[in-house]
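Trainee: Can you look at this prediction? I've put the sequence above it.
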Amino acid sequence: MEKLLLSLVIISVFVATGEAQSKSFLINCGTNSSINVDGRRWVGDLVADNNLTVSSSGIAASTDSSIFGPLYKTARFFTDGLNYTFEGIQGNYFVRLHFCPFSFENYNVNESSFDVVANGLKLVTEFNVPGEISHKNLRLQSSGSNSSSFFLIKEYILPINMDVLVIEFFPKKGSLGFINAVEIVPVVNKLFTDPVSKVSGNGASLNLSGRGIETMYRLNVGGPEIKSREDLDLWRTWEVDSSYMITADAGLEIRNSSNITYASMNDSSVAPLLVYESARTMSNTEVLEKRFNMSWKFEVDPDFDYWIRLHFCEVVYGMANQRIFRIYINNRTASNNFDVFVQAGGMNRAYHQDYIDVVSSKTKTLWIQLGPETAAGASGTDALLNGLEIFKLSRNANLAYIETYDSTGNSAGNSKTKILWVGIGAGGASVVILAVLISFIFCYCRGQRKKLTDTKSNNPSGWRPFFLHGSITNSTANAKGAAGSQNPYASMASTRVGKWFTLAEIRAATNNFDESLVIGVGGFGKVYKGAIEDGTPAAIKRANPQSEQGLTEFETEIEMLSKLRHRHLVSMIGFCDEQNEMILVYEYMANGTLRSHLFGSDLPPLTWKQRLVACIGAARGLHYLHTGAERGIIHRDVKTTNILLDENFVAKMSDFGLSKNGPALDHTHVSTAVKGSFGYLDPEYFRRQQLTEKSDVYSFGVVLFEVICARPVINPSLPKDEVNLAEWAMGWQRQRSLETIIDPHLKGNYSADSLKKFGEIAEKCLADEGKNRPTMGEVLWHLEYVLQLHQAWMCSNNGENSSSFSQALEGLEEGEAERKNVQARGILESDIISGSQ
């Protein structure tokens, strides 16, 4: 009630002052009668003395269908130009055009295409309402929302300086247009003030004077939809935000019914107080890495300027420096060290922040991301947002962008297309259509199942033939075909990726896939320890055909291993593709994963020397990946379980199922969906979805801290500030007190100088921005220096010199000699592979 009274007082003040902007126009098109909707009276466009002049063109249309609201039961159809002229209007106004397609006589709304111009400002061009509605519903459904609608409202904020507003409608030749309602509401107070600084604009700003504005998005973040009748000042609708979030679970919804007030009385019309009573904060902050963000993604029109307005209200903390975070817009930092309490001047104070961003002609998306300020010492480690608005600014008297959609709501490019609009019929007709659709899907699925069964009976393998990966040479294939062999999987056949095993050989090697021989399980299936041919031990990875994700990673691993050979990469011995099986055979790594020697098992702990040697070996493998091929290869899943140790504790990188080729020479990154292991993910990659070699460097930095602390990277059972290893260890490293949290097994058995240098390397790897991180080559050089420091310390203290360490060090020296030789001679990785066969 207090909010309602406040809004009424504000409205009455403007009425009392007699400002020109106090006049609203609510026009119900295509009728000579008036209706009341939500307490507002909408006057028919044919009613006399309604301060509106309508050109003679156009036909009044109506429908009796009960599925349409009272405002959308009438419309004005036109095949020639139509003008609406409003007299005695001046200032800044919201102009809302309401569209709701329905069938009328012989007019086909599916083929509607028209332009709209207001006082010389083009609002839309080649506009097709059914296509726009279909596309909006498709987008909402694809994001998990059940929302859909039969109507569309286009909202604009227009400066009117001529004491008159003329809205003109122009149908394309041979087409038609329609309009259901026109709503014109004065903008009370100064809703938009300029100049506003551009994102990353070094203080530059845009002059907004006289520019038209289109509302693209208006969201009540973390709360329910706010209906127009609940926003009494300006009658705006605020959508829910969940359908726009990349990961809805990344933001926790919170509510607060406290007595919220505006930070400034001038802000009383910026948003209703309902917006500030709900918010999103980072969810599960005890588990999530503090560098991860809440992310919203929006479709926008390219080559326009956009005004982004963020609404904030601190409803939890009652003092400053408790929640400090960063704001990113289109992957650029818009604000650092943002403290809502400080900006708003207290708790429960409604506040907004504006930004301007320029979207290029090659971009059709706009990202808004919020994440904690990791450098700040805030008690609260998450971010907060209450509301969000995105406005498009006109350029050269134009707000229009041509984008047409097909019948499913998908983009059909900029060319004019006919959009098939599923007619909105009576309830009975809808049921019939739905029944026919279900029957069709059922029959289609039965046919596809039968077809798949027939295919499998003719081709036992449920996988794609292995030769599709280009791994088998033509000579091998031709020789096999010429021989007319009845067994296409002859064990003597070989390819660049190794021996071609028969399934019988694999079964013999694994004792018919004995469960007692399982040494690992992943999304692809199981890994068995086996013995091939002369008893040589091998790791045999058997993929699960039912795992689609595993199949994709499996095929990626085949592609990568077919061109990778290095002492510090696990090599593939061969494969089997027979009887609906896809199996890879690797060299056996006797000492398992690096993690198993750090924690979680009864294995003896590694010495400081052995840990350094393992890190150097893994770094050598990664350095080869990044530099050995023309474009380099990014591993994308660097972690201690993917670093394996052989019988001499020589470390080798494994599991290339998520690996990606590096960027081309003229690119700085690879744009791809975020994949990897939680706790090791590069926050910059997570935030921007831009993968670089520095993403591997970040993950390797986490590995370094894991090696020295011997604990999981994420442990929810620990106190809040210790849950995340990277954050916890970085805090001690910045204090130069890393020895405080070192693995107790290492106490007294390491060189203080080597530990200090080791911590500095890890710290550099975990830099927030990739450009500030070292390359893997630089990391490798520093780790070798750490080993030298420790060896010098051992000599001075008569430390032991175990044979296993000597063998591992010999392996490192051989690998380094190979790397230097390749770099000096410029040998491609294909030359190394062919020479190693």
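Mentor: Noted; the coordinates are in hand.
Trainee: Could you use CA atoms for every contact and neighbour count after this?
Mentor: Will do.
Trainee: Find the helix or strand that Ala477 is a member of.
Mentor: When elements are assigned from DSSP states H and E, Ala477 belongs to helix 474-483.
Trainee: How far does that helix sit from its chain's centre?
Mentor: 46 Å (C-alpha atoms, centre = their mean, to the nearest Å).
Trainee: What residues sit buried inside that helix?
Mentor: Lys480 (16 or more other C-alpha atoms under 10 Å).
Trainee: what does stretch 206-223 give?
Mentor: Residues 211-223 are the ones in stretch 206-223 that count as buried (16+ other C-alpha under 10 Å).
Trainee: quick one: which of the residues you listed sit in strands?
Mentor: Among these, the members found in strands (DSSP state E) are 213-220.
Trainee: All the strands of the stretch 151-300 of the chain, residue numbers only.
Mentor: For the stretch 151-300 of the chain, the strands defined by DSSP state E, counting those that start in this stretch cover 152-160, 164-171, 177-179, 181-186, 196-197, 205-206, 213-220, 239-240, 251-255, 261-262, 278-282, 294-299.
Trainee: most neighbours per residue, which of those?
Mentor: Of the strands of the stretch 151-300 of the chain, the one with the most neighbours on average (mean count of other C-alpha atoms under 10 Å) is strand 177-179, at a mean of 27.
Trainee: what's it in contact with?
Mentor: By C-alpha atoms under 8 Å, 6 or more residues apart in numbering, the surrounding residues in contact with strand 177-179 are 29, 75-79, 97-100, 109, 112-114, 169-171.
Trainee: Let's see that with 10 Å instead.
Mentor: 28-30, 58-61, 72, 74-82, 97-102, 107-109, 111-116, 126-129, 169-171 (C-alpha atoms under 10 Å, 6 or more residues apart in numbering).
Trainee: Please enumerate the strands of the stretch 451-600 of the chain.
Mentor: Along the stretch 451-600 of the chain, the stretches classed as strands by DSSP E, counting those that start in this stretch are 494-495, 498-500, 518-522, 525-532, 536-543, 572-578, 581-587.
Trainee: nearest to Arg687, of these?
Mentor: strand 518-522 (26.5 Å; C-alpha to C-alpha).
Trainee: Use this one as the comparison:
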Amino acid sequence: METASAKSVFFVLLLSLLSLHVFSLSFSPIDNYLIDCGSTVDATVDNRLFVSDSSCADSSYLLLASSSRSVQLSDRIYDSARFFDRPSRYVFKIRDQGTHMVRLHFHQFNSSKIDFDDAQFHVLVNNYVVLSNFSGGHQMSSPVVKEYLIWVDTEKLVLTFFPTKKSKFAFVNAIEVISAPKDLILDTAQFVNGDKVENFDRLTKQALEVIHRVNVGGVKVTPFNDTVWRTWVPDDQFFRSIDVSRRVYFGGRIKYQDGGASREVGPDNVYGTARVIASANASIPNVNMTWDFPVIDGYKYLIRLHFCDIASISLGLLYFNVYVNENLAYKDLDLSFVTGYALASPFYADFVVDGDHSGVLSVSVGPSNKSIEYAIDGILNGVEIMKMNKSMGILDGELCEGVILKSWPRTNISLWFAFLAAVCVLLSLSVFVTRKKRNEGKNSVAWSKLPMDVSEVNSSHGNQQMSGKL
């Protein structure tokens, strides 16, 4: 049974106001690169300034003021793209070694000069193959954001674009490289293998691709309302137990605790909504809530489940089981106990599973033997599913870094253009972006900007043009 739509809207607005209240506590990353690729001007999106990758050619420093906050969303970063007709790379200086969030934005737009069906390319982040034979064809009717969590223990992060062949090209609209909060990915999860559950260690050293990030029972959460600028989608398309559950909304304060889930792990907007199973009488329902997520066979997956008891009227009343791929992953979960006996206090659990031939990964919660009559018998607030790299550093396709490198002659690879930037946060209000000046003339650059109006590209730029396309 669903609550009234008016009530839903009220709580959504309330959660939005709460997110504005906690803005002053937002995470401030040490490495924070936001690049508007191919544009000649900077763009502000969700109160973040994306810096043009060509506007600083004559200046070593750019001062970015970020003291004001806009409530309007913008897609200006998709008004332009930079494309590459040979292997090309961005190089980012890393000051905070550890896990980094890397987001790549792609969107084709109408052009009488460029055929995006000719886009086909690989993308490497350091030694990891994150995209293989990726295409910007007609299937991209709306922007696509690819998000990765990459462990970086060197002084630079290198992002490389490889066209699959000389007749193809690569492109990108915007890039984010951000040092992640230290508590975002912990080193140990629980590996669920049939009826066995055991530790899975060295998780932080894995490369991860975010496949699904879902706000259970709630509405879409945009980067503006997330302290690390994530997008959470509603769970409706994945949920298959509508008749046995109801949505709940919480208008109070989420009680984040030291050592527990932080706002960077999950925002108020996610922990403030949920789906629940509840006993309406002395009979405990013998049903589970289940979500099905499409995945690709041949990979391991990290499943992060978010819980917050915003539905119980008292402590010690909520017990339930958690299942992954129909295997028992957590028996008799007692949210009161794991949160130090506090209601509305968030908790998350990490599980690792193998993707199977079904192409579906299922998550279920339901009553346990300890469930109590006339109480809540199961709850879930959010789900994140991340693909883990295979051997040889592969996150997509079957080609490893070595095979991709051999696909282009070394003479072409030596012409890569290195985009080197450094970002420093001053008093949380100003950002200085330091960029290395080009050592070569513009005619040696192996990339090109692609504005919405392709006629704006100056044909005298030599190698900046893509032969046969303009």
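Mentor: Structure received. None of the values given here were measured: they were computed from a predicted structure.
Trainee: List the TM-score for the superposed pair.
Mentor: For this chain pair, the superposition-based TM-score is 0.71 by TM-score structural alignment, normalised by the length of the second structure; 364 aligned residues with a C-alpha RMSD of 2.7 Å.
Trainee: quick one on the thing from earlier: which part of the second structure matches the helix holding Ala477 of the first structure?
Mentor: Across the second structure, nothing matches helix 474-483 of the first structure (TM-score structural alignment).
Trainee: just to revisit the earlier point, next, format the strands of the stretch 451-600 of the first structure as CSV and append mean neighbour count.
Mentor: Output for the strands of the stretch 451-600 of the first structure, formatted as CSV (neighbours: other C-alpha atoms under 10 Å):
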stretch, mean neighbour count
strand 494-495, 18
strand 498-500, 21
strand 518-522, 14
strand 525-532, 21
strand 536-543, 22
strand 572-578, 22
strand 581-587, 21
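Trainee: I'd say Val116 of the first structure and Leu123 touch.
Mentor: Yes: under the criterion of C-alpha atoms under 10 Å, Val116 of the first structure makes contact with Leu123 at 5.5 Å.
Trainee: want to try TSV for the strands of the stretch 451-600 of the first structure, with distance to Pro186 of the first structure as columns?
Mentor: Shown next, in TSV, are these (distance: least, C-alpha to C-alpha, whole Å):
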stretch	distance to Pro186 of the first structure
strand 494-495	75
strand 498-500	75
strand 518-522	61
strand 525-532	64
strand 536-543	65
strand 572-578	71
strand 581-587	68
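Trainee: mind checking which of these is nearest Ile390 of the first structure?
Mentor: Nearest of the strands of the stretch 451-600 of the first structure (C-alpha to C-alpha): strand 518-522, 42.9 Å.
Trainee: how about Ile329 of the first structure, what's its match in the second structure?
Mentor: So, by TM-score structural alignment, Ile329 of the first structure is matched to Val324.
Trainee: need the contact list for that match.
Mentor: By C-alpha under 10 Å, 6+ apart, the residues touching Val324 of the second structure are 192-194, 290-291, 303, 330, 351-353, 361-365.
Trainee: From those residues, list just the buried residues.
Mentor: 192-193, 290-291, 303, 330, 351-353, 361-365.
Trainee: circling back: now the strands of the stretch 151-300 of the first structure as a markdown table including distance to Ser22 of the first structure?
Mentor: Shown next, in a markdown table, are these (distance: least, C-alpha to C-alpha, whole Å):
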| stretch | distance to Ser22 of the first structure |
| --- | --- |
| strand 152-160 | 14 |
| strand 164-171 | 15 |
| strand 177-179 | 25 |
| strand 181-186 | 6 |
| strand 196-197 | 27 |
| strand 205-206 | 28 |
| strand 213-220 | 20 |
| strand 239-240 | 27 |
| strand 251-255 | 34 |
| strand 261-262 | 23 |
| strand 278-282 | 31 |
| strand 294-299 | 34 |
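Trainee: For whatever residue of the first structure lines up with Ala274 of the second structure, give its distance to Glu289 of the first structure.
Mentor: Following TM-score structural alignment, the counterpart assigned to Ala274 of the second structure within the first structure is Ala279. Note on Ala279 of the first structure: its distance to Glu289 of the first structure, by C-alpha to C-alpha, to the nearest Å, is 20 Å.
Trainee: Check Ile616 of the first structure too.
Mentor: 27 Å.
Trainee: before we move on, what about Ser671 of the first structure?
Mentor: 22 Å.
Trainee: More neighbours: which of those two?
Mentor: Set Ser671 of the first structure next to Glu289 and count neighbours by other C-alpha atoms under 10 Å: Glu289 wins out with 24 against 13.
Trainee: I figured that one hits Thr381, correct?
Mentor: Yes: between Glu289 of the first structure and Thr381 there is a contact under C-alpha under 10 Å: 9.5 Å.
Trainee: hmm, what's the outermost residue in the second structure?
Mentor: The C-alpha centroid of the second structure is most remote from Ala282, which lies 42.6 Å away (C-alpha atoms, centre = their mean).
Trainee: Skip the chain neighbours and tell me the closest residue to that one.
Mentor: Spatial nearest neighbour of Ala282 of the second structure, chain neighbours left out: Glu373 (5.0 Å); criterion: C-alpha to C-alpha, 6 or more residues apart in numbering.
Trainee: ok, now Leu63 of the second structure?
Mentor: Phe432 is the one closest to Leu63 of the second structure (C-alpha to C-alpha, 6+ apart), at 5.1 Å.
Trainee: Check the alignment and tell me where the one you found lands in the first structure.
Mentor: Looks like Phe432 of the second structure stays unaligned there (TM-score structural alignment).
Trainee: tell me the secondary structure for Phe432 of the second structure?
Mentor: strand (DSSP: H, G, I helix; E, B strand; the rest coil).
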